[in-house]
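**Student:** okay, predicted coordinates and the sequence, questions at the end:
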Amino acid sequence: MKRGLYFIACSGMCAAQFAHAQSSVTLYGLLDAGLQYTNNVGKGGSLFRQTTGNVNGSRFGLRGKEDLGGGLGAIFVLEGGFNINNGKSAQDGRLFGRQAFVGLNSTKYGTVTLGRQYDALTDTLIPLSATSINFGDTAFAHPFDNDDMIHSYRLSNTVKYTSLVYSGLKFEAQYAFSNSTDFAVNRAYSAGLAYSKGPLNAGIAYFQLNGTKNTTINSPGALDVNETQANNTAGFVLGADVQRIAGAGVSYEIGKATLGFVYTHTQFQGSTSFGSQNGTVRFDNYELNGKYQVLPQLTFGAEYVFTNGHVTKTSTFGSSPKWNQIGLQTVYSLSKRTDVYLEGVYQHVSGHNFSAFIYNSGGASSTGNQIVGMMGMRARF
């Protein structure tokens, strides 16, 4: 009898330990702080400042999972961004402004999540770009971040489905509700397809955001006005009745080098940006990028972007601006969690009344040229 009770007690303890092992909650984060120099700011002055998030936005988060049995699991993510220089919350003061979602993960059918999330463009196309989290990210944004390639949009009220990987292919679709009686205003949807096999990675994606230009500050929809302004540099907002982004990209690993090409087309329909007078503003972005691991702890990276713009119904601006942008990066790892970096970005724009404006530079240039130099440190936990 005693042996039986002892066996039952031990079995219960083992079962409890096993169940605990199938569930976990992880605290994680990233800190990015540095110094930045920008020339030609405002009326031609130079700006030297301490910055946060030169490459990656500083953040902290909780990630959890629970095994529900039968190949089904519950997952959640709560992630907030902040300014490391002053401790203030980013994403318009939200506690978990970067991500906040819960969902179910199935080994047979894929994953469904609900909450505040990234769109399919972020998950399927950005990893192929120099704007990916593991490359230049924020510093290498295309002009005005017109195509959201630095994933500055986080969509509220979102349901997202991500498939399993079939022969290297993975599909994703997302829909963000307006949460109002005007169903079509301030909603968003996207879809993407990614392929990965050996050294080859490829992806295509489409994203559409409806009606944010005329939403109120307290809009309950996919993206509110305050957040749109917070996501753009120095208050410059590319507002529109409808924003559409379509893109495709590919990357290939050759030994210690990775080469990539990304194309995106962005259309702002019903926009007043650049004096378009409620017309259309379009951007075609062509990006070449490459990384090379010189040593296990030392990596070089480079990006070249040509952006061809078109503005309809313009008044004070030219109708066909063109941007050329070059970005260089050096990263030296002090450990698996900590590294230091140097970055430089140069931009030249041509077109009547257009000024160079590197994203997160601190201000538009007084001419058609601008240079930004950055150095900093990142720590992960």
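**Tutor:** Received, thanks. Numbering: from 1, shown residues only.
**Student:** contacts, neighbours, all on C-alpha from now
**Tutor:** Noted.
**Student:** tell me where the stretch 201-350 of the chain has helices.
**Tutor:** Secondary structure of the stretch 201-350 of the chain (DSSP state H, counting those that start in this stretch): helices at 225-230.
**Student:** surely residue 261 touches residue 250?
**Tutor:** Yes. Residue 261 is within contact range of residue 250, at 5.5 Å (criterion: Cα atoms under 8 Å).
**Student:** between these two, what contacts are shared?
**Tutor:** Listed as contacting both residue 261 and residue 250 by Cα atoms under 8 Å, 6 or more residues apart in numbering are residue 128.
**Student:** residue 19 should be in a helix, yeah?
**Tutor:** Yes. Per DSSP: H, G, I helix; E, B strand; the rest coil, residue 19 lies within a helix segment.
**Student:** what's around it, how many residues?
**Tutor:** Residue 19 has 13 neighbouring residues, counting by other Cα atoms under 10 Å.
**Student:** what of the one 3 residues further on?
**Tutor:** Counted with other Cα under 10 Å, the neighbours of residue 22 add up to 13.
**Student:** mind listing what it touches?
**Tutor:** By Cα under 8 Å, 6+ apart, residue 22 lies in contact with 66-67.
**Student:** from residue 119, how far off is it?
**Tutor:** According to Cα to Cα, to the nearest Å, residue 22 and residue 119 sit 29 Å apart.
**Student:** the structure to be compared is supplied as follows:
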Amino acid sequence: MKSTLIENGKSLALVASLSAVGMTMAFGYAGPAAAQSSVTLFGVADEGLTFSTNAGGKRQYALTSGNEGQSRWGLKGTEDLGGGLSTIFTIEGGFNGSNGTSTQGGALFGRQAFVGLSSNNLGTLTLGRQYAITYEYVGIFTAGGSWALTGAGYGAHPADLDDMDGSQRINNAVKYKSPTFMGFNFGAMYSFGGVAGDVSRNSYYSAAVSYANGPVSLGAAYSMARNPNYSVFGTNASASTTASNMSGPVISGLAGAGSLETAGVGGSYQIGPATLAAAYTHSSFNSLGATAVTGINSAALGKTAVFNIGEVSVRYLLTPALMLGAAYEYTAAGGLAGRDGARYNQVDLGVDYYFSKRTDVYAMAVYQMASGYDSTGKKAVAVIAYSTPSTSNRQLISVVGVRHRF
């Protein structure tokens, strides 16, 4: 089928091609500056068998989607405006391959939806729903943010409270990322809260810097989220504007916090086929009770709940197609209302084999052990991120699956 568009008296041919590498749609016209534009269809289909030793007190077996990489589809494009300046956009939606439903609360493009300008000399400015800069600059050094069941989030830090897994998207966001100069790059983001008459409510801002030179990569980031129950944890289409959006006992008792501050640093060093990585984050839920949340009555009004998380990991390429990974994560929560804070010890293990650049099979396992008292004031139970909480202080989740990129 042929389609012809008329623009400025000249014809624009629309060409669609399907190949083994994927599907790409290209749009182009012969204008005064011979500018070129392109649109690419991309995605991931990921399915696996998941087993949990304790999901609400019972063993659980399930067919699950988006484990190693969340199942998704999207369009991304660019138009060359000349002089090193381009227009860019991405619209991307998640889906559950097991039942065909949309993820991210049912939003059509819940993963990302932004447009912007990119300059070789000045950097990139984008506007819309986007990943947080903290994940892009520090989360890449964590197992959960790079290889350990990143799609499902199981390999993330407890409740992914520091967003190192990149599970949270920021709405109404303006993001800037600089060009790389002598290995250095920096970025900043601001999100408008959207509350009339109160510019700070539900707002979010962050800044980050990275450095890469040879085998060494480093990153640091800071973020401040006002009313985090709504500005960070409540950004999906189905999120509540009055009740708690912070699920799980790790942080659910902190939904009334007035703000959430997170600072993180990370780095990696490559030695031949091995990559060693480490990351540390400090998160504080400030002014508990300052945000009105239905059903949440903090036992420590005005106080601050602190989480310190450290992680070390290693990835090893046994062959160019076979990756082995291991990580250890330790989370220490500050105590509230006279109780000792929770402690979470977690181990991530994984094997990933690539049949090709687009298709791989994987086997991953996450084990967690908890102690102390959680944010609800009860004895802490193991609760691997985005899973059904255990009824004991231990939990193991394992997944075997296949992933295909297109």
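**Tutor:** Noted; the coordinates are in hand. Since this is a predicted model, take the numbers as computed values, not measurements.
**Student:** would you pull the TM-score for this pair?
**Tutor:** Once superposed, chain against chain, the TM-score is 0.87 (TM-score structural alignment, normalised by the length of structure 1); 363 aligned residues with a Cα RMSD of 3.0 Å.
**Student:** what segments of the stretch 101-250 of structure 2 are helices?
**Tutor:** 133-137, 228-231.
**Student:** mind checking which of these is nearest residue 211 of structure 2?
**Tutor:** Closest of these to residue 211 of structure 2 is helix 133-137, at 9.6 Å (criterion: Cα to Cα).
**Student:** grab the nearest non-local neighbour of the most centrally placed residue in structure 1.
**Tutor:** Taking Cα atoms, centre = their mean, the centroid of structure 1 lies closest to residue 151, which sits 2.0 Å from it. By the measure of Cα to Cα, 6 or more residues apart in numbering, the closest residue to residue 151 of structure 1 outside its immediate chain neighbours is residue 122, 5.9 Å from it.
**Student:** what residue of structure 2 matches up with the one you found?
**Tutor:** Residue pairing (TM-score structural alignment): residue 122 of structure 1 is matched to residue 135 of structure 2.
**Student:** if we can go back for a sec, how about the helices of the stretch 101-250 of structure 2 in a markdown table, adding mean neighbour count and distance to residue 313 of structure 2?
**Tutor:** Formatted as a markdown table, those follow (neighbours: other Cα atoms under 10 Å; distance: least, Cα to Cα, whole Å):
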| stretch | mean neighbour count | distance to residue 313 of structure 2 |
| --- | --- | --- |
| helix 133-137 | 25 | 17 |
| helix 228-231 | 27 | 29 |
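**Student:** rewinding a little: tell me the contacts of whatever residue of structure 2 lines up with the residue nearest to the centre of structure 1?
**Tutor:** By TM-score structural alignment, residue 151 of structure 1 lines up with residue 166 in structure 2. Residue 166 of structure 2 makes contact with 131-132, 135-136, 139, 145, according to Cα under 8 Å, 6+ apart.
**Student:** what of residue 40 of structure 1?
**Tutor:** By Cα under 8 Å, 6+ apart, residue 40 of structure 1 lies in contact with 46, 364-367, 369-371.
**Student:** columns distance to residue 99 of structure 2 on top of the helices of the stretch 101-250 of structure 2, output as JSON lines?
**Tutor:** Below are the helices of the stretch 101-250 of structure 2 laid out as JSON lines (distance: least, Cα to Cα, whole Å):
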{"stretch": "helix 133-137", "distance to residue 99 of structure 2": "29"}
{"stretch": "helix 228-231", "distance to residue 99 of structure 2": "28"}
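**Student:** which one of the ones you listed lies nearest to residue 64 of structure 2?
**Tutor:** Closest among these, using Cα to Cα: helix 133-137, at 24.3 Å.
**Student:** does residue 282 of structure 2 touch residue 264 like I think?
**Tutor:** Yes. Using Cα under 8 Å, residue 282 of structure 2 is in contact with residue 264, at 6.3 Å.
**Student:** and these two? Which one has more around it.
**Tutor:** Using other Cα under 10 Å as the criterion, residue 282 of structure 2 and residue 264 rank with residue 264 on top: 25 against 18.
**Student:** residue in structure 1 matching the more buried one?
**Tutor:** In structure 1, residue 264 of structure 2 lands on residue 247 (TM-score structural alignment).
**Student:** ok, its match - contacts?
**Tutor:** Shown in contact with residue 247 of structure 1 (Cα under 8 Å, 6+ apart): 125, 204-206, 262-265.
**Student:** same thing but at 7 Å, please
**Tutor:** Neighbouring residues of residue 247 of structure 1 by Cα atoms under 7 Å, 6 or more residues apart in numbering: 204-206, 263-265.
**Student:** one more: residue 58 of structure 1?
**Tutor:** Contacts of residue 58 of structure 1 (Cα under 7 Å, 6+ apart): 30-32, 81-84.
**Student:** residue 197 of structure 1 now?
**Tutor:** residue 168.
**Student:** where's it relative to residue 167 of structure 1, distance?
**Tutor:** The gap separating residue 197 of structure 1 from residue 167 of structure 1 is 8 Å, by Cα to Cα.
**Student:** same question, residue 61 of structure 1
**Tutor:** Separation of residue 61 of structure 1 from residue 167 of structure 1 (Cα to Cα): 32 Å.
**Student:** got it, and residue 39 of structure 1?
**Tutor:** Per Cα to Cα, residue 39 of structure 1 is found 49 Å from residue 167 of structure 1.
**Student:** the more surrounded of these two?
**Tutor:** residue 39 (21 against 9).
**Student:** what do we get in structure 2 for that one?
**Tutor:** Mapped onto structure 2 by TM-score structural alignment, residue 39 of structure 1 lines up with residue 53.
**Student:** ranking the contacts of residue 247 of structure 1 by neighbours, who comes first?
**Tutor:** Counting neighbours by other Cα under 10 Å, residue 205 comes out on top of the contacts of residue 247 of structure 1 with 26 neighbours.
**Student:** tell me who's in contact with it.
**Tutor:** Residue 205 of structure 1 touches 120-121, 124-125, 191-193, 246-248, counting by Cα under 7 Å, 6+ apart.
**Student:** and it, what pairs with it in structure 2?
**Tutor:** Residue 205 of structure 1 maps onto residue 221 in structure 2, by TM-score structural alignment.
**Student:** look up how far residue 334 of structure 2 lies from that match.
**Tutor:** Residue 221 of structure 2 is 22 Å from residue 334 of structure 2, by Cα to Cα.
**Student:** show me the strands in the stretch 201-350 of structure 2, by range?
**Tutor:** 204-213, 216-226, 259-271, 274-286, 305-319, 322-333, 343-354 (DSSP state E, counting those that start in this stretch).
**Student:** hmm, I typed the wrong one, I wanted the stretch 1-150 of structure 1.
**Tutor:** Using DSSP E, counting those that start in this stretch, strands in the stretch 1-150 of structure 1 cover 23-41, 45-52, 59-69, 72-81, 99-106, 110-117.
**Student:** cool, thanks, signing off.
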